[in-house]
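>>> quick one: sequence and predicted model below, then my questions.
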Amino acid sequence: MAFGKISHGLGQTIGALGISAVAALTAVVPAFAQDAPAAPSAIATGAAQGAAMASGAGSYTPMKPVEGIGMPIDGAYGLQTQFSKTGEYGEWIHNIILMPIITAICVLVLILLAVIAVRFNRRRNPVASKTSHNTILEVVWTLVPVLILIGIAVPSIDLIAKQYKPAPEGALTIKVTGNQWFWTYGYPDNGDFEVISNMLNVPGAPTINNGVREVGSKPWDGPSHLEVDNRMVVPVGEPIRLQITAADVIHSFAVPSLWFKLDAVPGRINEKVLVVEKPGVYYGQCSELCGAKHGYMPIAVEALPRDKYNAWVLTHAGAEIDTGKKKPAAAAAVPAPAADASEAAPAADATAEAE
């Protein structure tokens, strides 16, 4: 009993000392914080966020998709309507160059087969021809396919070059990571926050993602199996550097209406530029067989005007308004001025000794 009383007394004494120490630190820290100068980056960030908030930023309501735009349509055939420059170019190559050539070749082969079947069957020609060589015919059927392939190759190579043209300096960077079985989108140019994107559950079907609501429960929801709880939001009309990787197995980030498809490989970053021409919601899916729930990791890209994009950014903790533009190298290389001559002299001496 005596030991218990002694221990209880010591505990009360230590607790009182701890409370006194905390109270002293609480009084000292605010005073120190008031005396310490704020970091320039914090000032700039605060000013940018203040300006954005003054213009009504910081609030966000997801955009409602337009039926048939940026999504598959029942009974449709052909390519989805394109909303990027590379997509429009690729669609032109497909519709104006490839399809007419393919159609002409198929019709020609069908005509030749019909002529051969009618004119050179056993009944019409009981004695078969012994011809084994025809120089003109052989030259023609060799050169014509070569010319056709060249005609297809020139615009096709140009399209490949356009698709993999590097992003301009200062382009907004978004990091896309494929996981089993969802996507994460990181925004290093906007405070380095991350968005986790899961497919919404389908009413009446088995639950795919616990804790995620059902599709159709919000007025801005798109089609089932394509809508997600958190979309990848991008600014419209700007080049966006997408850096794509995976955390586990190979995935593939693909959005048909934006003419975008790039593999997500673990341990590797693949990069490609995305430019969305018009505001809207554009859907895609993982296009690489990645496991049991491969069909349950859709992609939803929401393109917003820059002011609305900034407002969406500010809804995330620690977010910053930053277009991703870097400071010029010349400005970054200018050294900070020394406080006085006594501080500058040792630095000059150290430089001389190093030389």
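Happy to help now that I have it. Residues are numbered from 1 along each chain as shown.
>>> going forward, measure contacts and count neighbours with C-alpha atoms only.
Fine.
>>> what's the span of stretch 165-173, first residue to last?
Taking C-alpha to C-alpha, to the nearest Å, the first and last residues of stretch 165-173 lie 15 Å apart.
>>> can you point out the buried residues in that stretch?
Using 16 or more other C-alpha atoms under 10 Å as the test for burial, stretch 165-173 gives Ala167, Ala171, Leu172, Thr173.
>>> next one for the comparison:
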Amino acid sequence: MAPWGQTGFQDANSPLMEQLIFFHDHSMFILIIIMTLVMYMTTLLATNKFSCLLISESQKIETIWTIIPSIILLFLALPSLRLLYLLDETNNPLLTIKVIGHQWYWSYEYSDFINIEFDSYMTPTQDLIMGNYRLLETDHHLIVPVKTNTRMIISSADVIHSWTIPSLGVKVDAVPGRLNQLMIFPLRPGLFYGQCSEICGANHSFMPITLEVINMKTFTNWLSKSNPLCP
């Protein structure tokens, strides 16, 4: 991958991440216009030979350079507020998964089913196979169906952690004694990686998240194999 590609966002795999990328591009477009205008005015003032030392105020220009930034802030604030409410929205989840952060691993519990819970540890470097990512692969993947509203209920058993999947545009703190929730809606199957984004101790860098998104038929087959009580 080229260095330029490494500095950008991951490919969006949820409607929320698509909206976040759109808002980023929208903000950058406005920022480029402002920077271009400021550079043009600076160059113009530096090269202009006309000056008047007797001018101490101009109410008209002061009014203009107060109103225009206010309008620009509205173009940034309104989409930002809309996106903020979208990130907190929860709509009819079909699946609920409880996520608990530990020092230094994650445990998952499928609350809608019986006896489907497991711990997820980072795969040691010596156990990696071809195609695995170092420090990102786990021994057990979190498995969710594609194009399904999935609610994640997140907490911690010891210190503050942070459950993060960049390609889904989600990042929520796991706080001891508190339940935080988020919604994910993966748009395509595949493996997607994240890491704890809160400094939680000596092995903070070694508690990755591996999300495996599969189709609904494969997901139901996995449920049947994981729990014989499932139909």
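Noted; the coordinates are in hand. Just so you know, these numbers come straight off a predicted model, no measurement behind them.
>>> what would you report as the TM-score here?
Superposed pair, TM-score by TM-score structural alignment, normalised by the length of the second structure: 0.92. Supporting alignment: 229 aligned residues with a C-alpha RMSD of 1.9 Å.
>>> still on that earlier bit, closest to Ala352 of the first structure among the buried residues of stretch 165-173 of the first structure?
Lowest distance from Ala352 of the first structure to those (C-alpha to C-alpha) belongs to Ala171, with 40.4 Å.
>>> ok, that closest one to Leu274 of the first structure distance?
10 Å.
>>> mind listing what the residue nearest to the spatial centre of the second structure touches?
The centroid of the second structure falls nearest to Gly169 when counting by C-alpha atoms, centre = their mean (2.6 Å). Counting by C-alpha atoms under 8 Å, 6 or more residues apart in numbering, Gly169 of the second structure touches Ala12, Ser14, Leu16, Met17, Leu20.
>>> picking that back up, so which of the buried residues of stretch 165-173 of the first structure sit within strands?
Members of these lying in strands (criterion: DSSP state E): Leu172, Thr173.
>>> show me the strands in the stretch 101-250 of the first structure, by range?
Here the stretch 101-250 of the first structure has its strands, by DSSP state E, counting those that start in this stretch, at 172-179, 182-187, 193-197, 232-235, 240-246.
>>> Ala317 of the first structure: which of these is closest?
Closest approach to Ala317 of the first structure among the strands of the stretch 101-250 of the first structure (C-alpha to C-alpha): strand 193-197, 7.5 Å.
>>> quick check: angle from that closest one to strand 182-187?
Angle of strand 193-197 of the first structure versus strand 182-187, following axes from the mean of the first three to the mean of the last three C-alpha atoms, to 10 degrees, is 160 degrees.
>>> what does strand 193-197 of the first structure correspond to over in the second structure?
Residues 116-120 of the second structure are matched to strand 193-197 of the first structure when aligned by TM-score structural alignment.
>>> now the matching stretch: buried residues?
Glu117, Asp119, Ser120.
>>> before we move on, what about stretch 284-296 of the first structure?
Using 16+ other C-alpha under 10 Å as the test for burial, stretch 284-296 of the first structure gives Gly284, Gln285, Cys286, Ser287, Glu288, Cys290, His294, Gly295, Tyr296.
>>> and what of stretch 16-28 of the second structure?
Using 16+ other C-alpha under 10 Å as the test for burial, stretch 16-28 of the second structure gives Leu16, Met17, Glu18, Gln19, Leu20, Ile21, Phe23.
>>> next: stretch 144-164 of the first structure.
Across stretch 144-164 of the first structure, burial judged by 16+ other C-alpha under 10 Å covers Ser156, Leu159, Gln163.
>>> show me what Ala171 of the first structure lines up with in the second structure.
So Ala171 of the first structure corresponds to Leu94, using TM-score structural alignment.
>>> part of a strand, is Ile14 of the first structure?
No: judged by DSSP: H, G, I helix; E, B strand; the rest coil, Ile14 of the first structure forms no part of a strand; its state is helix.
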